[in-house]
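Student: need the 3D shape of this:
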Amino acid sequence: MKQWLSAVVGLSFLASSSLNGIAQSPAPQPAYLSETPITAPHAMVVTIDHYATDAGVEVLKEGGNAVDAAVAVGFALAVVYPNAGNIGGGGFMLIRPASRKLAGGKPRFLDYREKAPAAATRDMYLDAKGNIIPHKSTRGEAASGVPGTVAGLTFAEKHYGRLGLAKVMAPAIRYAREGFVLDPEVAQLLHSSQMTPYADSRRIFQRDGDFYKPGETFKQPELASTLERIAADPDDFYRGKMAQQIADFEKANGGLITAQDLASYQCKERTPLVGHYHGLEVLTSPPPSSGGIVLLEILNILGGYDLPKLGPDRSPAQIHYITEAFRRAYMDRSDYLGDPDFNPHMPLKQMANPAYAAAWRTTIDPIKPSPSATLVRPAGFMPPAPDLAPIAHESNETTHFSVVDADGNAVSSTYTLNFYFGSGVTIGPLGFLLNDEMDDFTSKVGVPNGFGLIQGPANAIAPGKRPLSSMTPTIVSEPDHHFLFFKRPGQLRLVLGTPGGSTIITTVANDLISVVDNGLNIQQAADAPRFHHQYLPDILQFDKFFDPTTVAALKATGYKTMQQSEFDEKAPGVWGDSELIAVDPHKAPAKSTAC
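Tutor: I've put the predicted structure just below:
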């Protein structure tokens, strides 16, 4: 199948933004609008790390499909990007087949999010006075949920891959056994104080204080052996000797994960959410991801506006309407969402109802912001919401990868350890870091977690429960074509995703809007400066390099604004990175710069 793809993995960089609608002044064309994406005629793998990308490309060249390549990438990132890539964490994988040859032609969503151990309790991170104990849910063994990554990746390979674990895991095993050359970014990240208190982490990743330098080869023999054992028998991680090693380590160090917790863990297949935006089908993530339904609610609200008529991309008028959609959708997120296995009656249909979006639009002032404290839901659509105090945001330390193979099958996958390097704890004999995903639960209803998103009782800690997430793997396509008794999947258009904690949803929304509404190519969309609002705290956030005149224009209308690390020269001041793929079936093939 000949198709034409373009791809990016992009960070926000210095760019200006023209003003329109709310205020107007002359401005040069933003720098990001001069960017062009990488293109290729057949297939594409996009990740945050070139070794992981190479692993996916290697597997595609060996005859693998998009799922094979995604599994190869997932295991490779566990080696070469240890701050977020993992086998000790969890995540989501969205699969869109191009035909019945894969998964019977039916889209699949794999939920391999971590689960709370059986010994977990609702108030386990509170002291005797009912106050949150600082860092207890983010550092050390007691911060970890039961890892799901190995279950998810091996399930995907077994059911939807072609090549088998031995082949798709070979690149990761090679990187761990033979080592890989550290780039400056990863070498610096290995200095993280999150790992320093823990002996095995300090020994493996920090060389007991003799920190690795850029250009050195980093080898991980314990992890290589672990990966070889998984490739030979993935069940060993959950029900074999490896599971017992994990349980023994946890017991000896005050953790909660037991052999029974591991044995009872399952990757779950859930039904993806489907919405529509300007004639395109949006396939996205169901709970325990909050990202998909919040994204669909945002798009439903914005679908009633002609955004380009308001002004160009990142103009104050566009930002105003987009922000107000963010505010309203995040309000619903905070009150209603959690693990569907524990909360089967979440009002997803109501949140995705176009009539509800239309009712929300009537509450949006064309000029002024709607203060979050005064926001009232339109009557007649949603069940009563609990009365909660606000909290703040969720981990940025996640990673995403997107894959399209030569047949047009697409995978969008996001997984995480939560904080950089998770809990900081490494199971020494096995060489991998444990997550600190328990912090994504509601430690105390109405009180901020480590990153500040509003958390309600639907996301309270309970044994065997999966915490709510903002991870939003998404795939956009043309609608399916129906012919009598069969259908043909519509043309794939976009594969989207990003890390960024609570900003994931808004970043995916902005990438999609920039491409679909504003006509940007995906490199321009990825490089455009980012903005975010999550209902509470009632702050419109901008990345460090956002045009200050645009920020000032929005502040003048009544928004409370904040620019990330605006005055810190050393801080990146941005969040997330967009790993995007676009398909253009109408463009003639040209020289490829990627697989």
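Student: use CA for all of it now, contacts and neighbours both
Tutor: OK.
Student: all helices of the stretch 451-595 of the chain, in order?
Tutor: 504-516, 522-527, 548-556 (DSSP state H, counting those that start in this stretch).
Student: buried deepest among those helices, which one?
Tutor: helix 522-527 (a mean of 28; mean count of other Cα atoms under 10 Å).
Student: from the contact counts, what lies against that helix?
Tutor: Applying 3 or more Cα pairs under 8 Å, 6 or more residues apart in numbering; DSSP states H and E, one finds that helix 522-527 makes contact with strand 5-10, helix 504-516, strand 578-583.
Student: what's the angle from the longest one to strand 578-583?
Tutor: Using axes from the mean of the first three to the mean of the last three Cα atoms, to 10 degrees, one finds that helix 504-516 and strand 578-583 are set 30 degrees apart in direction.
Student: do the first one as well
Tutor: On the basis of the same axes, to 10 degrees, strand 5-10 is oriented at 170 degrees to strand 578-583.
Student: for the following helix or strand past strand 5-10, buried residues please.
Tutor: On the C-terminal side of strand 5-10, the nearest following helix or strand under DSSP states H and E is strand 38-40. Buried residues in strand 38-40, counted by 16 or more other Cα atoms under 10 Å: 38, 39, 40.
Student: correct me if wrong: the first one contacts residue 595.
Tutor: By that I understand residue 38. No. Here residue 38 lies out of contact with residue 595, judged by Cα atoms under 8 Å, at a distance of 10.5 Å.
Student: following up with a second sequence; could you model it the same way so I can compare the two?
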Amino acid sequence: MNKTIYSRFLTWILFIALFVSLPSESIAQIGWAKSYENGIVVSAEKHASQVGKKNLQQGGNAVDAAVAVQFALAVTEPRAGNIGGGGFMVLHMADGTTTSLDFRERAPEKATKDMFIQDGEYQPDLSRRSALASGVPGVVDGMIKALERYGNLPLETVIEPAIKLAREGFPLTWKQAQDLNNYADDFKEYRTSRRYFTKKDKTPYQEGDLFVQEDLSKTLDRIARMGRDGFYSGLTADRIVNTMERLGGIISYSDLKNYESKWRDPVKTSFNGYDLHIMPPPSSGSIAIAQMLTSLENYDLKELGFNSAKYVHLVTEAMRRAFADRAHFLGDPDFVRIPQSGLLDSAYNHDRMQSFRWDTVTSSDSISHGDPLQYQESKETTHFSIVDENGNAVAVTTTLNGSFGNKIAVDGAGFLLNNEMDDFTAQPGEPNMFGLIQGKANAVAPKKRMLSSMSPTIVTKNDSTRMVLGAAGGPRIITATFHNFLNMAVFGMEPQKANSAPRFHHQWMPDKLYYEEFGLSPDTKEKLKEMGHTLSVTSGVGRAHTVYVDENGLKYGAPDPRGDGAAEGY
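Tutor: This next block holds a predicted model:
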């Protein structure tokens, strides 16, 4: 086994074993995360975190740093950090302003409800691996729009570090090399992807190899000089449309020209003295997290004990009900009526838990969506968290959906396209690549945004930022973000411990309780099986990158040990 991965594996196993063997009171006392007085950046990749830190030190605020980090990740984390996909941003500014920016991909104008159905049968490869799988990218528009409204620095300054990383290259970590090698056969299906993401001598990438992306550096330079027009029109647009036409995709010049990100009001919910500001629909995470917290507010979670059988059982049942509602009600709010106030209503969520029993599961077959209307008042990913010295906070999650998207690189432009169309309901009752069953509210329609699980979240107390949360990992984003919050807010864990603690996940369908290996003790697993849970071990439940701010304003960064992330501060 490679020496580096063996060391990481051994550290992870020992760390999880320590968590399993200790009571929650002991867990809360363990801690060694470094604190910073001024600014902090936590992202999925060290170079990107360093870019963000340097931006803050040179006079940028949290939004400037976020845009710099996003473009850096487009270079150093091609499997997820991107300019060919989309995402969400939540902001809490020092003056109390709280808002969110939706730069999620949109379905092309030529998209149809049955575009992935042939001869009456759903064809998953069309929504995951073909050019038809790509929605209209939103990252570039979103970054520029955020910078124009809240940033201090010009786009050319903010994007320059990313251009340099692409032009001069950076040394691959072991994990980055393996990521590229693991998808080499997929890249070889497409001439341009093979050229950009496999080695010319056909040997595997090695740790320390210099990864240079000349065409991507030129694309980024056009954006720096021309702004939005450097991507959505001109040479880059030509190359996107030409790639679409050559491979059977449907993104057009009109789609690119007319794409626009949107400012939206975050969903706000409160729990245990904290206020959570979460990305609203088309993010499903806000509604789901708020529902789960509301469902649990009458239970003494700390008394139950961290990851005890009763705690896991109770939280799983809350997850089951929230994900059942997600499947039925949620979609793009510009296209469907979401009964949001009903879904967030305390009485509704308490009523949903009336069927909960301490000694047995409520099977997903017997749990459908609820009826929130009577309670109405008259969506592979990367996440990063930033807080600057003035208290401005930004949470950003972006994605290509699957790792490296649909594996199609834009010829001459150097970046990969997303396969986000798979996040729509291609056919009711058919699971997407993450196993999610979804309903008509999320059906494909022209210019519609697909439902997402990305859940960037900012947690405040007395209007001051206390946590910046979010994760990568499909629907497990929701549960990873949810767990991290509870670990700090209920169990008092230091942020790195909260982030490293073993997690579990349930998404209604399939009716399985996923848990991380060594994350549950043997007797806990036996008790859960006796209750009727179907257990399934998994390699990981999300990858989260967290910032915590204490009462004195000290900032703590917590990258996830499940990935290659890094915290950088000063």
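Student: follow-up on the earlier one: now the buried residues of strand 38-40 of the first structure as a markdown table including distance to residue 96 of the first structure?
Tutor: As requested, the buried residues of strand 38-40 of the first structure are arranged in a markdown table below (distance: Cα to Cα, whole Å):
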| residue | distance to residue 96 of the first structure |
| --- | --- |
| 38 | 22 |
| 39 | 21 |
| 40 | 20 |
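Student: how about residue 514 of the second structure, what's its match in the first structure?
Tutor: In the first structure, the residue paired with residue 514 of the second structure is residue 541, using TM-score structural alignment.
Student: next: residue 244 of the second structure.
Tutor: By TM-score structural alignment, residue 244 of the second structure lines up with residue 250.
Student: could you do residue 232 of the second structure as well?
Tutor: Aligned partner of residue 232 of the second structure by TM-score structural alignment: residue 238.
Student: distance-wise, check its match relative to residue 231 of the first structure.
Tutor: 13 Å (Cα to Cα, to the nearest Å).
Student: so for the two, which sits in the more crowded spot?
Tutor: More crowded of residue 238 of the first structure and residue 231, by other Cα atoms under 10 Å: residue 238, with 24 against 20.
Student: what about residue 348 of the second structure, how many residues close to it?
Tutor: Residue 348 of the second structure has 22 nearby residues by other Cα under 10 Å.
Student: typed the wrong thing, it's residue 593 of the first structure
Tutor: Neighbours of residue 593 of the first structure using other Cα under 10 Å come to 10.
Student: ok, now which ones touch it?
Tutor: 38, 39, 40 (Cα atoms under 8 Å, 6 or more residues apart in numbering).
Student: can you find the partner of the first one in the second structure?
Tutor: Residue mapping for residue 38 of the first structure onto the second structure gives residue 34, with TM-score structural alignment as the criterion.
Student: name the nearest residue to that match, ignoring sequence neighbours.
Tutor: Excluding its sequence neighbours, the residue lying closest to residue 34 of the second structure (Cα to Cα, 6 or more residues apart in numbering) is residue 556, at 6.1 Å.
Student: again, but for residue 217 of the first structure
Tutor: residue 181 (4.4 Å).
Student: if I look at the aligned residue in the second structure for that neighbour, how far off is residue 75 of the second structure?
Tutor: Alignment note (TM-score structural alignment): residue 181 of the first structure maps to residue 171 of the second structure. Distance, residue 171 of the second structure to residue 75 of the second structure, by Cα to Cα: 12 Å.
Student: and those two? Which one has more around it.
Tutor: residue 75 (32 against 16).
Student: where exactly do the helices run in the stretch 101-250 of the first structure?
Tutor: Going by DSSP H, counting those that start in this stretch, the stretch 101-250 of the first structure shows helices at 149-160, 165-178, 184-189, 199-206, 221-232, 236-239, 241-252.
Student: adding distance to residue 359 of the first structure, write the ones you listed out as TSV.
Tutor: Rendered in TSV, the data for those read as follows (distance: least, Cα to Cα, whole Å):
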stretch	distance to residue 359 of the first structure
helix 149-160	39
helix 165-178	49
helix 184-189	46
helix 199-206	52
helix 221-232	51
helix 236-239	48
helix 241-252	50
